[in-house]
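Participant: I'll drop the sequence and a predicted model, then ask my questions.
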Amino acid sequence: MAKFANSPFLFFEAKSHISRLQINVRLGPKSPGEKGIGFLGEKMVKLFLSEPTPGDDGDGSPSKESISLLQKLESIICSVITSGGRSEARLWLCTTISCISSITHDQHELFIDLLRSKSQKLAIAAQVLQMIFNKRPQKVGSIIAKKGYMLEKFFEGNPERILQWFGNFAGVGESEHRKGARAISQFAFVNRDICWDELEWKGKHGQSPAMVATKPHYFLDLDVLRTVENFLENVPDFWSSDELAESLKDGEILNIDERFFIDQFVHLMYEDKSEDVWAVVYGFLAEEQFSFLCQHLLILLDEQMLHAFLSSLSKLLPPRPKCKDFSSPSYWLESLLSTCNDCASIDELLLLNAVINQGRQLLRLMDDDEHGEEKGKIEELLSESGMTLSDAGHWALMKACTKMKKAVAMKWLGLQSWVVHYSLSKECKTASACELLFIRNGISFRKSDDHSLVQPDGFSDGSGFDFDDGGSVRYGHKKKAKRKKRRKKNYSGDDSSGDELLELEMLSGWRGLQSGGGSWLLSTDAYSCSWNSADLPEHLAKHCFSMWMKWVCSKWRSTA
């Protein structure tokens, strides 16, 4: 045992028993001046994932100090958000809103209200129309086909648009003309008595209807630009004809100049109050996914309108959100909106969302040069104040949260989970550090490329080691009696080979802890996703928040 006795990492006391060999492991420093493994020492990040035991749930006295420190942290983070990062924080909040899944009906009324606003309705209408043009152009094409004056305005004095739409006659070997070219040819044949003379040809002489009917490729000799200009001036019936309407019904004409048609349709909505256009808009807002609409429209809103939108949204949510997954990005917001009479202020919502959902982005934002002062303040606060709570301090804070308004309780727990994120981002640098963190916080795991499951005691199933109730490592019963007898003999004698064998066995048991990289499947999400050391701080911080909120919510329900 000489090598282990001098190890700065683990210290063993070997005790001989009649039935088995027991090795007691003491985790931490061997003496006051000696260093142990970082995560096994006193400063290891505690996640508080299990409910408190009767002696751990605190008496409330440490909560005031904890909240005072969290208030200081809140002030610093708010300074970052309100200075250079406010627009980004608002984008984060819009993304969270888009994840809400509890709305089952009347969602279009939320967005119709935006289209009726005084200040931003034109910009919002333009964006809605843009989405309709992209996703349902045929709905728009049928309306354009009825607006001959709009088409005349679109083509008049614009040779490029004329050639793009009407210059698509079929060549030799091609079956038919396309787009506006098909409309001109069909209309000209049907109405040849009144409009054939308006066709302009590039050759020395024109083509007769009979000749072009047998050889459609002769239309390639048509002077498209001059012909369309003649139709604009002398053939008004063409612009409201069935032939032209048929070519427009798929909405492909929108691709030539979407901005022109957006402006025209905005005019139809607010000046002409066109029922046809509003019907298309209503249908689109009612049928499209809520998440898609939020992602494309909410970012256009100023903060006053965004807050009003959330207030209206709260009226459409069920009293208790259908989503029971506390780790869902939007659960905290759904819970808050559905149970609070007054929606929290926009500043409070930006802060809550930043610390609960955007921990990594918040850290990245603080790494910007312009936020160097705030970053320094946070590092000083977290390093000097000991914000990684003790058991008593954490559960005192939790108990205090059960007596607060929901928005306030969420804020403190969200800030505390961000402290976890910050601390883990500093500590989870190596595979061994991560795996020791899992063990000390009761998280079962396995390497994503390995099928062996490592239990919270730190050893994989079938590894041959386990913890007894006293915190010691036992050599398992699965080994053969012969091998056990040999090891016992070697240990009791003076032969150093016994020490070497025991050392090899221990190193084998800790192989997972000393691995040098990779990713893990964790019990925190039922082993559904592979997490690497870069992603762990965010995942575990969110998991902490969800577990803490479950506990606080259970106390709210029990006292309701």
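Facilitator: Looks like it arrived, so ask away.

Participant: Please make it C-alpha for all contacts and neighbour counts, starting now.
Facilitator: OK.

Participant: Tell me where the stretch 301-450 of the chain has strands.
Facilitator: Counting by DSSP state E, counting those that start in this stretch, the stretch 301-450 of the chain has these strands, from start to end: 445-447.

Participant: I misspoke; the intended subject was the chain.
Facilitator: 10-16, 21-27, 445-447, 465-467, 473-475, 519-522, 530-532 (DSSP state E).

Participant: which one is S61 nearest to, not counting chain neighbours?
Facilitator: Nearest non-adjacent residue to S61, counting by CA to CA, 6 or more residues apart in numbering: A396, 6.9 Å away.

Participant: just so I know, which of the strands of the chain lies nearest D272?
Facilitator: strand 530-532 (56.0 Å; CA to CA).

Participant: Can you name every helix or strand that the closest one contacts?
Facilitator: Strand 530-532 sits against strand 519-522, with contacts defined as 3 or more CA pairs under 8 Å, 6 or more residues apart in numbering; DSSP states H and E.

Participant: Please give me every residue in contact with the residue nearest to S61.
Facilitator: Contacts for A396 (CA atoms under 8 Å, 6 or more residues apart in numbering) come out as D57, G58, D59, G60, S61, P62, S63.

Participant: Now list the buried members of these.
Facilitator: Buried subset of these (neighbour count, 16 or more other CA atoms under 10 Å): D57, G58, G60, P62, S63.

Participant: picking up where we left off before, quick one: closest of the strands of the chain to P209.
Facilitator: Nearest of these to P209, taken as CA to CA: strand 530-532 at 70.7 Å.

Participant: follow-up on the earlier one: can you tell me which of the contacts of A396 comes closest to E384?
Facilitator: Checking those against E384 by CA to CA gives P62 as the nearest, at 16.7 Å.

Participant: Would you confirm that the closest one contacts L397?
Facilitator: Yes - using CA atoms under 8 Å, P62 is in contact with L397, at 7.4 Å.

Participant: can you pull the contacts of N168?
Facilitator: Going by CA under 8 Å, 6+ apart, N168 touches H177, R178, K179, G180, A181, R182.

Participant: Select the longest helix from this protein.
Facilitator: Counting by DSSP state H, the longest helix found in the chain is helix 536-559.

Participant: Give me the neighbour count for P159.
Facilitator: Around P159 there are 14 other residues, counting by other CA atoms under 10 Å.

Participant: Against that first model, consider the following:
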Amino acid sequence: MVQLYLSKPVADASGDGDLVEGRLSLLQRLESIIWSIITLGGRYEARLWLCNTISCIQCITSRNQCELFRELLRSKPAKHDVAAQLLRMILEKSPGEIGPVIAKKSYLLEKFFEGNPRRILLWFDNFASVGESGHKKGARALSQFAFVNRDMCWEELEWKGSHGQSPAVVATKPHYFHDLDVLHTVENFLEYVPDFWSSHELAESLRDGEIFKIDTQYFVDQFIKLLYEENFKELWAAVEKFLTEEQYSYLCQHLLVLLDEHELLAFLKSVSKYIFAGVQHKDFGYPSGWLEYLLSTSSDMTLNELFLLNAVISHGRKLLHLLSDEEHAEENGRLEELLRTASMFSDADHWALIRECMRMQKKVAIKWAGLHSWALHYCLSKECKTRESCESIFIKNGIGFQKADDYTLINNDGYQEIYGSGADDKGSRRTGGQKRKRDKKKRRRNKNDHEEWNSDGLEDFKTLNGQETLKLEERSWLLSTDGYSCSWHIADLPEHLARYCFLTWMKWIYSKW
């Protein structure tokens, strides 16, 4: 049975010092095994997990995030790959922010269409048919410019028929533009009508940024040159506006994965400037809490230390899943042997370990607590297989629980109470008793009509009103660990309980810092 060490010993209790040293030695060996898992995959998974945790940091303001990523884009050497990814994000989510920018660079538009019939037809061959409301995209710009400047450019319009169309006729019958030879007309405009490419009409057609869909990579490449070779202020302003308004987590998840390890560590050091020093143990409950605490208190963190801490504290479940891969069979065997031969120790012994951690550097203490909690995560994943095994763990470790589909609260001593407020004890007992009688009748009826019971006392599947319900092994519980506020499924219990242990221990350790 897994012991979670959630109780402080009585005041005069003292643990075995030799067991503390032995436990630290065990955690060191566990650290070595986890490092083998991380490095075997080229550290890619660990870097990806850390980027995910960084994206969860909560204290970064909109202004902060703009400064962070602007600093990243302007660092030396220039981060062209990061800038290119960011530009793709802008063109996908907010193309209208850059649409007006491209209109100010007419030579880029001319270059875009020159010698490329496909692009010309996709943008300009969008004239309205009979009954349609109006021309679209470049066709609208071409027709409007041609009418306004008909004395200058009407003769450059090429028609498919035996004769051309006059402005007066086309003005009354706009669908006649369907007879326009779009390809040759645009080629004429490229050669003989340069004013069109810097015109208000064309700029208006570009405003929504739909043109970027024709060839996104072309525009990304051109925008990179505008940013870094021309330092084009209008484009930088659009980029900074996006960096300010977009979600911090979205920016991190799409941009940080492009950084190498040196760049990622530099980014983290920049992040630390925006984290206030008041982060406490109570803030460790969300994925990045421990990271924010260390960034605000430790200036000498290495990426290796962060990889390890992040893996066992914030991504223990993913680490466990990675361990199950065939390529990690050797590490899995070493881990099983290590934790199987580890001697169990008492709450007093664990408290002695906590006192030892109080004398360590913050990052070292957090590492031992994180490794120990992940070891429990591993053991719980082996133990939490049935309803009975889970509830035995709750009772052994003083965790109150309530079945999510029941109203009976199990106290930390294993005794049942009627769970509910707003009714007196007598009314509550009567209501609970009546419900148990109804449930008993329902179970008896379902058993007779639909199901058989397995030899271990667990249901297979129940059928009720033609629908299958979850196996009893897959039931969920409300727990005292979070004030009975969330329903915890059996598959999620190992991670939740391990995290609760870590938070509890950090509270004890933090109280002495």
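Facilitator: It's in. Only a predicted model underlies this, so the values are computations on that prediction, with no experimental measurement involved.

Participant: Could you get me the TM-score between them?
Facilitator: Put the two chains on top of each other and the TM-score (TM-score structural alignment, normalised by the length of the second structure) is 0.87; 466 aligned residues with a CA RMSD of 2.1 Å.

Participant: In CSV, list the buried ones among the contacts of A396 of the first structure along with distance to Y270 of the first structure.
Facilitator: Shown next, in CSV, are these (distance: CA to CA, whole Å):
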residue, distance to Y270 of the first structure
D57, 61
G58, 62
G60, 59
P62, 60
S63, 56
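
Participant: Verify the stated contact: L19 of the second structure with F345.
Facilitator: Yes - distance between L19 of the second structure and F345: 7.4 Å, which falls inside the contact criterion (CA under 8 Å).

Participant: Among the buried ones among the contacts of A396 of the first structure, which are located in helices?
Facilitator: Under the assignment DSSP H, these contribute S63 to helices.

Participant: hmm, back to that, need the counterpart of the residue nearest to S61 of the first structure in the second structure.
Facilitator: When the second structure is aligned by TM-score structural alignment, A396 of the first structure is paired with A352.

Participant: what about that match, distance to R23 of the second structure?
Facilitator: 11 Å (CA to CA, to the nearest Å).

Participant: G333 of the second structure now?
Facilitator: Counting by CA to CA, the separation of G333 of the second structure from R23 of the second structure is 19 Å.

Participant: Neighbour count for the two, which is higher?
Facilitator: Using other CA under 10 Å, the more surrounded residue of G333 of the second structure and R23 is R23, with 21 against 11.

Participant: Tell me the counterpart of that one in the first structure.
Facilitator: Superposed on the first structure with TM-score structural alignment, R23 of the second structure falls opposite S66.

Participant: I'd guessed that match sits against A400; true?
Facilitator: No - if you go by CA under 8 Å, S66 of the first structure and A400 don't touch, sitting 10.5 Å apart.

Participant: Touching both of the two, which residues are there?
Facilitator: Joint contacts of S66 of the first structure and A400 (CA under 8 Å, 6+ apart) do not exist.

Participant: Which parts of the stretch 251-400 of the second structure are helices?
Facilitator: Taking DSSP state H, counting those that start in this stretch as the criterion, the stretch 251-400 of the second structure contains helices spanning 261-272, 289-297, 303-313, 316-323, 329-341, 347-358, 362-383, 387-396.

Participant: wait, which of those is closest to D125 of the second structure?
Facilitator: Using CA to CA, the nearest of the helices of the stretch 251-400 of the second structure to D125 of the second structure is helix 261-272, at 46.2 Å.

Participant: Please work out which residues of the first structure line up with the closest one.
Facilitator: Going by TM-score structural alignment: helix 261-272 of the second structure matches residues 303-314.

Participant: dump the residue contacts of the one in the first structure that sits across from F113 of the second structure in the alignment.
Facilitator: Under the alignment (TM-score structural alignment), F113 of the second structure pairs with F155 of the first structure. Residues near F155 of the first structure by CA under 8 Å, 6+ apart: R161, I162.

Participant: switch to 10 Å and redo it
Facilitator: Counting by CA atoms under 10 Å, 6 or more residues apart in numbering, F155 of the first structure touches R161, I162, L163, W165, V228, E229, L232.

Participant: and the counterpart of the fourth one in the second structure, how many residues sit next to it?
Facilitator: Same thing as W165 of the first structure. Matched to the second structure by TM-score structural alignment, W165 of the first structure sits across from W123. Neighbourhood size, W123 of the second structure [other CA under 10 Å]: 18.

Participant: Please report how far E388 of the second structure lies from L320 of the second structure.
Facilitator: Using CA to CA, E388 of the second structure is found at 23 Å from L320 of the second structure.

Participant: what does V271 of the second structure give?
Facilitator: 29 Å.

Participant: which of those two has more neighbours?
Facilitator: V271 (21 against 17).

Participant: Could you find the closest non-adjacent residue to the more buried one?
Facilitator: L68 (7.1 Å).

Participant: Was I right to think the one you found contacts F267?
Facilitator: Yes - between L68 of the second structure and F267 there is a contact at 7.7 Å, judged by CA atoms under 10 Å.

Participant: Just put the contacts of A396 of the first structure in a markdown table and tack on distance to W332 of the first structure.
Facilitator: Compiled in a markdown table, these are given as follows (distance: CA to CA, whole Å):
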| residue | distance to W332 of the first structure |
| --- | --- |
| D57 | 24 |
| G58 | 25 |
| D59 | 27 |
| G60 | 25 |
| S61 | 27 |
| P62 | 26 |
| S63 | 22 |
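
Participant: wait, which of the residues you listed is closest to R487 of the first structure?
Facilitator: D57 (44.9 Å).

Participant: quick one: contacts for the closest one?
Facilitator: D57 of the first structure touches E51, D391, A392, G393, H394, W395, A396, L397, M398, K399, counting by CA under 10 Å, 6+ apart.

Participant: separation between the last one and M150 of the first structure?
Facilitator: Right, the one you point to is K399 of the first structure. From K399 of the first structure over to M150 of the first structure (counting by CA to CA), the distance is 67 Å.

Participant: looking at it, R360 of the first structure is touching P537, isn't it?
Facilitator: Yes - R360 of the first structure is in contact with P537 according to CA under 10 Å; the separation is 8.3 Å.

Participant: Common neighbours of these two, please.
Facilitator: Joint contacts of R360 of the first structure and P537 (CA under 10 Å, 6+ apart) are W418, H421, Y422, S425.

Participant: Most neighbours among the residues you listed, please name it.
Facilitator: W418 (28 neighbours).

Participant: counterpart of that residue in the second structure?
Facilitator: Per TM-score structural alignment, W418 of the first structure is aligned with W374.

Participant: returning to what we had before: quick one: which two of the contacts of N168 of the first structure are the most distant?
Facilitator: Greatest spacing in the contacts of N168 of the first structure, by CA to CA: H177 and G180 (8.4 Å).

Participant: coming back round to it: just tell me which of the helices of the stretch 251-400 of the second structure ends up closest to E156 of the second structure.
Facilitator: For the helices of the stretch 251-400 of the second structure, the distance to E156 of the second structure is smallest for helix 261-272, at 54.0 Å, taking CA to CA.
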